[in-house]
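Novice: Sharing a sequence plus its predicted fold:
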Amino acid sequence: MATRPRARRLHRALIAALVTASVAVPVSGAARPAAVPAPEPAALAPLTAATPAALAERYAAGRDGILAAERAAAHHGDRARAATLRALAAPSRQFLSFDGRDGGRTAEVVGDLARAERIAVLVPGSDTNLDTYERFRSEAVALQRELGGRSAVVAWLGHATPSLTSPDILTPALAEASAPQLVRFLDELRDAKPAARVSLLCHSYGSVTCARAAAGLPVADIVLYGSPGTGADTVRDLHTKATVWAGRSTGDWVAHVPHIRLHLPFATLGFGTDPVSGAFGARLFDAGSGGHGDYLKPGSVPLRNIARIVAGEYAAVSDGA
């Protein structure tokens, strides 16, 4: 009967939901990151040149926005958020943009963007917000240290990320909403650094966002790691001239998420083809044996390989096939 295949697909979608939920550890009674108020940030003119002077002005504006959000959090009575924001406002931190509303939006630079010849833009996965931000930033720091001089890494939290305990984790809706912001950011980065080699690094649910933004992006590489799928059947469907890479560690639970895409009247569930499968057609790299959050861990196999991709040293990347 025609209904049986559909029922089987729905059953697999429900299994995917259960697998996803099983790895989440809900925090009872915790406030939602979006619940802490913050002021609307000041409008910023586009960054047209990454000169030291222009960057210093932009970083100063970002610091002002963070301090305004810190005052709002303190007035709200959230001491933990206020302390987090004070740390972000340290003179050594470099934010191209900051918005403390709705869990936070940031674009933080690690390294010297003015002199950088190689730039990596990190797009995070689920449960990334101001309350968990330092975990994300530590990955950017590790990658920039691996890359060394003449490099910069941008930790781009330009969108609301889904929670592993939310139905949003099963649909591309948040990715579709955030992709235009990613496109605008990368276009601005290209205008500011036209000669730099830029790579887009996409972890977990972030790979769905990258896929939605991929068509025509001014990047050399799109690197998918720990990806549940992108919503595209093949690399060709991404409509990009970038080299598309994919890697998944042997200890990553995301391998157990069924690779389906089920169109329902109210939503699309799942993300389709496994990016590390031959059917998808990405170039594979060895992602080691770590867990879902270990891809940019200092000293790890995937960190070394991802750094080599960002540097354009393809011959030195160990094959993940």
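Specialist: Here it is on my side, so go on.

Novice: CA only for contacts and neighbour counts going forward, please
Specialist: Will do.

Novice: give the contact list for the residue nearest to the spatial centre of the chain.
Specialist: For the chain, the residue nearest the mean C-alpha position is Val123 (1.6 Å; C-alpha atoms, centre = their mean). With contacts defined as C-alpha atoms under 8 Å, 6 or more residues apart in numbering, Val123 is in contact with Ala155, Trp156, Leu157, Leu200, Leu201, Cys202, His203, Gly206, Ser207, Cys210.

Novice: can you list the residues you listed in a markdown table and add distance to Arg12, secondary structure and neighbour count?
Specialist: Converted to a markdown table, those look like this (distance: C-alpha to C-alpha, whole Å; DSSP: H, G, I helix; E, B strand; the rest coil; neighbours: other C-alpha atoms under 10 Å):
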| residue | distance to Arg12 | secondary structure | neighbour count |
| --- | --- | --- | --- |
| Ala155 | 34 | strand | 25 |
| Trp156 | 32 | strand | 24 |
| Leu157 | 31 | strand | 30 |
| Leu200 | 31 | strand | 25 |
| Leu201 | 29 | strand | 22 |
| Cys202 | 25 | strand | 24 |
| His203 | 23 | strand | 24 |
| Gly206 | 22 | helix | 30 |
| Ser207 | 21 | helix | 30 |
| Cys210 | 25 | helix | 27 |
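
Novice: Next up, a structure to set beside the first:
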Amino acid sequence: MATRPRTSRLRRTLLAALVAASVAVPVSGAAGPAAVPAPAPADLGPLGSAAPAALDERYAANRAGIRAAERTAAGHGDRRRAAVLRAMADPGRRFLSFDGRDGGRTTEVFGDLAHAGRIAVLVPGSDTSLDAYGRLGAGAAALRRELGDSAAVVAWLGYRTPGTASHEVLTDGSAVAAAPRLASFVGELSAVRPDSRITLLCHSYGSVVCARAAAELPVDGIVLYGSPGTGADTAGSLRTTATVWAGRSTGDWIAAVPHGRIGLGFTTIGFGPDPMSPAFGAQVFDAGSGGHSDYLRPGSVPLRNMARIVNGRAASEGRHHA
């Protein structure tokens, strides 16, 4: 008898969120990041080599593309986007790919990819675009410092992330579109760095993307943090040989998101069981007490524990089921 009230509450909660998001979309999307024009990028093809000379050539080509996008944004009158792109075009930064259109797609390397024995790939969640890229870049840089010089971090913004105030964030539509791109990139990365240990770190909605791609990912670990669910019932149903980890800070608002799936005929909303639950079967690590955007904060518990996972060591700072 207890199942029906819980299902009813879940349905009401998710439907309320869907309605609220549908109302918010026309307002928030009217002048969103995708409205800023950018030139088509050069076709550099797949990542075919991790030799230093080949990487330097690719970095230089993407730097030229970023500068072209900066000029276009400035001509459009968007000084904020132009400033972001000007910072990204710094000669010290390394981009494996860049496309400034439709909110932006980038793949940036922190560290020496040509010689890294361990590689972490960050997959971001909702509301990540070129205009908000600084947060993802800062987190990647912090993780790279925590890992040390023998590791590299790749910030993969390879898809159009859903907005938090949108109906897309309640469904797996964006993840379905993103998963093949993630699988393709990680496959290329694995092919050019076959001896490196690769770990995916998937934040928030990014965990839905990683779950959709999991069976095709040649990685050693998949870390789900701040996750609303994955769309899978258990870690085993992800059909991956990688170790699946889950962590959530005690101060993360996403803990209040109801877990389950509701079919509405035209779509399904919700992402199923909580990855932190014992029944899901992930290895749980302590993610501290910060908020939803604090996992990669320098000196934080989750940053240290995720660095340990990337390094192939068990997270050491406690375990909890928040």
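Specialist: Yep, it's here. Because the structure is predicted, anything quoted here is derived from the model rather than measured.

Novice: any idea how far Ser178 of structure 1 is from the residue nearest to the centre of structure 1?
Specialist: 11 Å (C-alpha to C-alpha, to the nearest Å).

Novice: Next up, the contacts around the nearest residue to the residue nearest to the centre of structure 1 once chain neighbours are set aside.
Specialist: Spatially, and ignoring its direct neighbours in sequence, Val123 of structure 1 is nearest to Cys202 (4.9 Å; C-alpha to C-alpha, 6 or more residues apart in numbering). Counting by C-alpha under 8 Å, 6+ apart, Cys202 of structure 1 touches Leu122, Val123, Pro124, Gly125, Cys210, Ile222, Val223, Leu224, Tyr225.

Novice: Residue in structure 2 paired with the third one?
Specialist: Just to be clear, that refers to Pro124 of structure 1. In structure 2, the residue paired with Pro124 of structure 1 is Pro124, using TM-score structural alignment.

Novice: close enough to count as contact, that match and Gly206?
Specialist: Yes: shown here, Pro124 of structure 2 and Gly206 form a contact pair, counting by C-alpha atoms under 8 Å, at 5.0 Å.

Novice: for whichever helix in structure 1 runs longest, packing partners?
Specialist: Longest helix in structure 1 by number of residues (criterion: DSSP state H): helix 52-76. Under the contact criterion of 3 or more C-alpha pairs under 8 Å, 6 or more residues apart in numbering; DSSP states H and E, helix 52-76 of structure 1 touches helix 79-88, strand 95-99.

Novice: Looking at those, which is nearest to Arg137 of structure 1?
Specialist: Shortest distance between Arg137 of structure 1 and these, using C-alpha to C-alpha, is found for helix 79-88: 10.5 Å.

Novice: Next, the mean deviation of that closest one compared to structure 2.
Specialist: Superposing on structure 2 and averaging over aligned pairs (mean C-alpha distance after the TM-score superposition for structure 1), helix 79-88 of structure 1 comes out at 1.1 Å.

Novice: hmm, back to that, now what about the longest helix of structure 1, what contacts it?
Specialist: 36-39, 41-42, 47, 79, 81-83, 85-86, 88-89, 94-100, 114.

Novice: Need the distance between the two termini of stretch 159-178 of structure 1.
Specialist: 5 Å.
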